[in-house]
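S.K.: Would you be able to build a 3D model of this:
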Amino acid sequence: MNELLYGFAFVAALIVALVMTPLVKRFAIWVGAVDAPNHRKVHTRIMPRLGGLAIYLAFIAAFMMIIPALDSYHANAAWGLLIGGSIIVLVGALDDRFELSPKLKLLGQIAAAVVVVVVFDLKVEFVKIPFGESTTLGEWISIPLTIIWIVGVTNAINLIDGLDGLAAGVSAIATTTTLIMAIMMGNVTVIVLCAILLGSILGFLVYNFHPAKIFMGDSGALFLGFALATLSILGFKQTTLVSFVVPLLILGVPLSDTFFAIIRRILNRTPISVADKSHLHHCLLQAGFSHRSTVLIIYGIASLFGVCAIVLSQVALWVALVAIPLLLLALHIGAEAIGIFSQTRKPMINWFKKLRTHSRMMK
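M.R.: Coordinates of the predicted model:
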C-alpha cells in the first residue's frame, strides 16, 4: 500500500511540473520576471525565471492528492514544510520580479524557518557525543541552531544556481539520497515528501537542463534549499556524529561551495556578501570544460557525496571517525587544485609537494 502511495506521489508531481513549467514560463515573461545577462552570468540572452513556481505548484498539487493518506502526525510535519515553503516561494518570487534587498530576503527566510521550528515544532532535539550519553538540547539552543541550519542550506542552494540545470540536478540527487536514507529507516513522512519533491524537480529539469528554456530563479533555489533543510531535520533529528555528518554530506556540494566562498572572501579581504566568479562551476568552466560537462561533473561529485552519506550511516562509529577526516582532506585538496580559494595560494598542495621532494632526497 505504501509503495503505491510513494509511486503515485512521485508521478503526480512529475506530471504537474511537466504541464506547469511552460505555463509558468509564459507568466514570467508576461510579468517581467526575466534574467538579463551580465559580467557574472554565463547566459548571453534574456531568460525567463520564476521557474521555482512550477516546482512549488507541482509539490502542492501532489501533496493535496496524498494528504488523506497521511495520519495526523505525518500531516503536521508536512504542513510545516508546506506553509514555511509558501513563505519562501513568495519571497523568492518577489525577488525574481523586483530584486529585493539581501536583508529583506534574509528576513523572509528567517520567518519561514521560524514557522517550521516554532509553530510546527520541527527541530533538532538532542545530541549524542561519540561513545557518550545523549543530552537533550534546551530550546534556547535547539531553536536557533535549527533556524541557522535551515537558513544556511536555503542560501547554499541559491549560491550554486549558476548554470543550466545545476541547482535542480544537485537538489534532485540530494533528495534521492535523503529518500534512500528514509526508506532504510522506514520514515514514511520523509519518503512521501521526498517522492513529491523529486517528481517536482525532475519535471522542471526537463526544461531547465542545458540549453535551458527557463531558470528556476530565487523562487526555486530558495524553495529547494528550504525543503531539503527541513527534510534533513525530519530525517535526522538526533544529532549524533553520524546523523550530523550525513545531512552535511547529502548537501555536500552546495554547503562546501558556500564554505569555500566565505573562506575565499576572507582571504581576499572582500565582503562576504559580494558575489564573485570563483565558485565550483566557474572554476570548472575556466579549466576548459563545457557548460554541460561542468554540470555533469558536479552531478558526479554530488552523487559521490550521497553514496558516502549512505555508506557512513551503515558503518561502525570508528570507521566514520577515520573516514570523515580523510573526506575533508580530499575535499580541501580538490578545492585547492581547481583554484576555488585562489589560483596561486595552494598551501596544502605545496606542502605535499615539499614532502614528496624531501622523501626523494632522503632516498
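
S.K.: from here on, contacts and neighbour counts on C-alpha atoms
M.R.: Fine.

S.K.: quick one: Met185 from Leu205, how far?
M.R.: 28 Å (CA to CA, to the nearest Å).

S.K.: What are the boundaries of the helices in the protein?
M.R.: 2-31, 52-66, 72-98, 102-114, 139-159, 166-185, 188-208, 217-235, 241-250, 252-267, 280-286, 291-312, 317-338, 347-362 (DSSP state H).

S.K.: between these, which gets nearest to Arg40?
M.R.: The closest of the helices of the chain to Arg40 is helix 280-286. By CA to CA, the value is 9.5 Å.

S.K.: quick revisit: would a markdown table of the helices of the chain with distance to Leu122 and mean neighbour count be doable?
M.R.: Output for these, formatted as a markdown table (distance: least, CA to CA, whole Å; neighbours: other CA atoms under 10 Å):
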| stretch | distance to Leu122 | mean neighbour count |
| --- | --- | --- |
| helix 2-31 | 22 | 19 |
| helix 52-66 | 19 | 23 |
| helix 72-98 | 7 | 20 |
| helix 102-114 | 10 | 18 |
| helix 139-159 | 8 | 20 |
| helix 166-185 | 17 | 23 |
| helix 188-208 | 13 | 26 |
| helix 217-235 | 7 | 27 |
| helix 241-250 | 16 | 22 |
| helix 252-267 | 21 | 19 |
| helix 280-286 | 32 | 20 |
| helix 291-312 | 22 | 19 |
| helix 317-338 | 26 | 15 |
| helix 347-362 | 40 | 11 |
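
S.K.: Glu125 is nearest to which of those helices?
M.R.: Taking those one by one with CA to CA, helix 139-159 is closest: 6.3 Å.

S.K.: What lies in contact with the closest one?
M.R.: 106, 109-110, 113-114, 117-118, 123-126, 167, 171, 218, 221-226, 228-230, 254-255, 257-258 (CA atoms under 8 Å, 6 or more residues apart in numbering).

S.K.: compare with the first, here's sequence two:
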Amino acid sequence: MSESEAFQIKKYQTLQKIHQGDVPRLGGVSVALGLIIFTYLNQNTIYFDFLFKISLAAIPFFLVSLIEDVYHNIKPIIRFFAISLSAILFVYFSGFSLTKVQTPVLDFFMHYETFSFFFTVIALVSITNAFNIIDASNGIASLTFTVVSLSLFIASSFFQDPFIQYLSLSMAILPVGFLVLNFPLGKIFLGDSGAYLLGFLIGALVIVFFIRNPDAPKWLAILMLAYPFFELIFSFLRKILLRQSPFEPDKKHLHLMVNDLTQSIYKKMNTKRHSNLRANNMNTITLVFFWLSPLYFVYVHLAYHIPIFNLLTFYINIYLFFYLFVSNTLRDKK
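M.R.: Below you'll find the predicted structure:
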C-alpha cells in the first residue's frame, strides 16, 4: 500500500458498526477541547498539575486513535501500545501508583515498586479499553462516564476529599456538549479517540481517589466501573474460550446483541423512517440498568453499609441472565 493510499479517507466499515450512513467520528475532538479549556481555567489552582500531566500523557493514544477515526487504518494492537505508552507516562510523571488492592496475594507483591507501577499501568489501560468496548450505541459511553464521575463525587464526599469532589463533578459535565448532538440525534460519534479519552480520564481519577483515600474499600472501584469492567472481562474470557484474539472485534457483546434484537423488532413493525437511529437509541435505554445502577449501588454501600460482594453478585446475576435471554431470543429468531 502506498503512502497516499494509507492516508486516504475511507468509509467506516467494521464488524461492530450498527448505524447507517457516514457519521463523523470526531466527538473525541470536542471532549479534548473541553479538557484543554478546563485545564487552562485551572492553571492557577491545585488541580492544574493533575490536569496538565494527564492531558500530556493522553497525547500518544489520542493522536493514534484520531488517525483511526479519520482514515480507519490503524490496527488494534498499535492502538493498544499507544494506550500503554500513555498510561506509563501518566503513572511515571504523576507518581501515582496503587500500593494496596485488598487482595492478599496481590497486596504481597504490591510492596515491590516495579510491580505496583505496572499493575497501575495495566489497570489504567484496561479501563481505557473498556470504555471503547461499550461505545457502540448513542450516548452509552458518555453517560457511563458521567455516572462513574458522579459515583466518584459521592464517594469523595463520604471520605471528605474536596480535590476529587471538584474534579469528578467537573468531569461529569465534560461530555455534555458532545451528548447534545449524539443522543438521541446521532449527528456525531465519539470515535476511538473520544472513547479512549473518557476511559483514560475516569480511570486515572478513580486510581488517584483510592491512592488519596487508603481507607476506601478498593473493591468499590469495580462497583463504580461495573458496566465497562464486566463487558471487558466477559469479552476477554469469551474470546479466550472460543480461541479468538482478544484484540479482534466480534458481535457477541451485550449491546450489539441488543441492537440486533431491537432492529428485528423495528423491522417487524415496518417502521421505515429512522428505524436504525431509533434502534440505536433504544439500545442505550434498554441497557439503562447496567450503566446507571452503579451510581445507586455506590451510594447504598457507603450510606447503608451493604456489602460490595452482595451488590456485585446481584449485578453479575442480572447481567448474565439478560445476556442469556437476549442470546437465546436471537437464536430462536433465526
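
S.K.: What value does the TM-score take for this pair?
M.R.: The TM-score (TM-score structural alignment, normalised by the length of the second structure) is 0.81; 307 aligned residues with a CA RMSD of 3.0 Å.

S.K.: The equivalent of Ala212 of the first structure over in the second structure and Ile37 of the second structure: what is the separation?
M.R.: Aligning on TM-score structural alignment places Ala212 of the first structure opposite Gly186 in the second structure. Distance of Gly186 of the second structure to Ile37 of the second structure, given as CA to CA: 25 Å.

S.K.: Unless I'm misreading it, Tyr207 of the first structure sits right up against Thr21, doesn't it?
M.R.: Yes: applying CA atoms under 8 Å as the test, Tyr207 of the first structure and Thr21 come out as touching, 7.5 Å apart.

S.K.: thinking again about what came up before, can you redo the helices of the first structure as a markdown table with distance to His39 of the first structure?
M.R.: Listed next are the helices of the first structure as a markdown table, based on distance: least, CA to CA, whole Å:
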| stretch | distance to His39 of the first structure |
| --- | --- |
| helix 2-31 | 22 |
| helix 52-66 | 24 |
| helix 72-98 | 19 |
| helix 102-114 | 20 |
| helix 139-159 | 16 |
| helix 166-185 | 19 |
| helix 188-208 | 21 |
| helix 217-235 | 18 |
| helix 241-250 | 31 |
| helix 252-267 | 18 |
| helix 280-286 | 12 |
| helix 291-312 | 16 |
| helix 317-338 | 21 |
| helix 347-362 | 30 |
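
S.K.: closest one to Val274 of the first structure among those helices?
M.R.: helix 252-267 (8.3 Å).

S.K.: Leaving out the residues flanking it, which one is nearest to the aligned partner of Ser157 of the second structure in the first structure?
M.R.: Using TM-score structural alignment, the partner of Ser157 of the second structure in the first structure is Ile183. Nearest residue to Ile183 of the first structure in three dimensions, chain neighbours excluded: Ile191, at 6.4 Å (CA to CA, 6 or more residues apart in numbering).

S.K.: if I look at that neighbour, how far off is Thr175 of the first structure?
M.R.: 10 Å.

S.K.: next one: Leu81 of the first structure
M.R.: Leu81 of the first structure is 14 Å from Thr175 of the first structure, by CA to CA.

S.K.: what does Pro68 of the first structure give?
M.R.: On the measure of CA to CA, Pro68 of the first structure and Thr175 of the first structure end up 23 Å apart.

S.K.: Then Trp149 of the first structure?
M.R.: 17 Å.

S.K.: What of Leu159 of the first structure?
M.R.: Relative to Thr175 of the first structure, and taking CA to CA, Leu159 of the first structure is found at 18 Å.

S.K.: cool, Ser290 of the first structure as well?
M.R.: From Ser290 of the first structure to Thr175 of the first structure the distance is 26 Å (CA to CA).

S.K.: what do you get for Leu90 of the first structure?
M.R.: Taken as CA to CA, the span from Leu90 of the first structure to Thr175 of the first structure is 22 Å.

S.K.: aligned partner of His255 of the second structure in the first structure?
M.R.: That one, His255 of the second structure, aligns with His281 by TM-score structural alignment.

S.K.: Contact partners for the residue lying closest to that match once chain neighbours are set aside?
M.R.: Once flanking residues are discounted, His281 of the first structure sits nearest to Thr294: 6.4 Å by CA to CA, 6+ apart. Thr294 of the first structure makes contact with 281, 284-285, according to CA under 8 Å, 6+ apart.

S.K.: switch the cut-off to 10 Å
M.R.: 163, 166, 280-285, 287-288, 300 (CA atoms under 10 Å, 6 or more residues apart in numbering).

S.K.: Out of the helices of the first structure, the one nearest His43 of the first structure is which?
M.R.: Judging the helices of the first structure by CA to CA, what sits closest to His43 of the first structure is helix 291-312, at 10.1 Å.

S.K.: For the residue opposite Leu63 of the second structure in the first structure once aligned, which non-adjacent residue is closest in space?
M.R.: Correspondence of Leu63 of the second structure to the first structure, assessed by TM-score structural alignment: Leu90. Once flanking residues are discounted, Leu90 of the first structure sits nearest to Ser219: 7.1 Å by CA to CA, 6+ apart.

S.K.: Make sure that neighbour is actually in contact with Ala28.
M.R.: No: with contact defined as CA atoms under 10 Å, Ser219 of the first structure does not reach Ala28; the gap is 11.6 Å.

S.K.: Return every residue with contacts to both of the two.
M.R.: 49-51, 53, 93, 96-97.

S.K.: Arrange these in a markdown table, one row each, with distance to Leu248 of the first structure as further columns.
M.R.: Below are those laid out as a markdown table (distance: CA to CA, whole Å):
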| residue | distance to Leu248 of the first structure |
| --- | --- |
| Arg49 | 28 |
| Leu50 | 28 |
| Gly51 | 26 |
| Leu53 | 27 |
| Ala93 | 27 |
| Asp96 | 28 |
| Arg97 | 32 |
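
S.K.: distance of the residue lying closest to Ser65 of the second structure once chain neighbours are set aside from Tyr71 of the second structure?
M.R.: Once flanking residues are discounted, Ser65 of the second structure sits nearest to Ser193: 4.8 Å by CA to CA, 6+ apart. Remark: distance between Ser193 of the second structure and Tyr71 of the second structure (CA to CA) = 13 Å.

S.K.: same check, this time on Gly34 of the second structure
M.R.: Distance of Gly34 of the second structure to Tyr71 of the second structure, computed by CA to CA: 24 Å.
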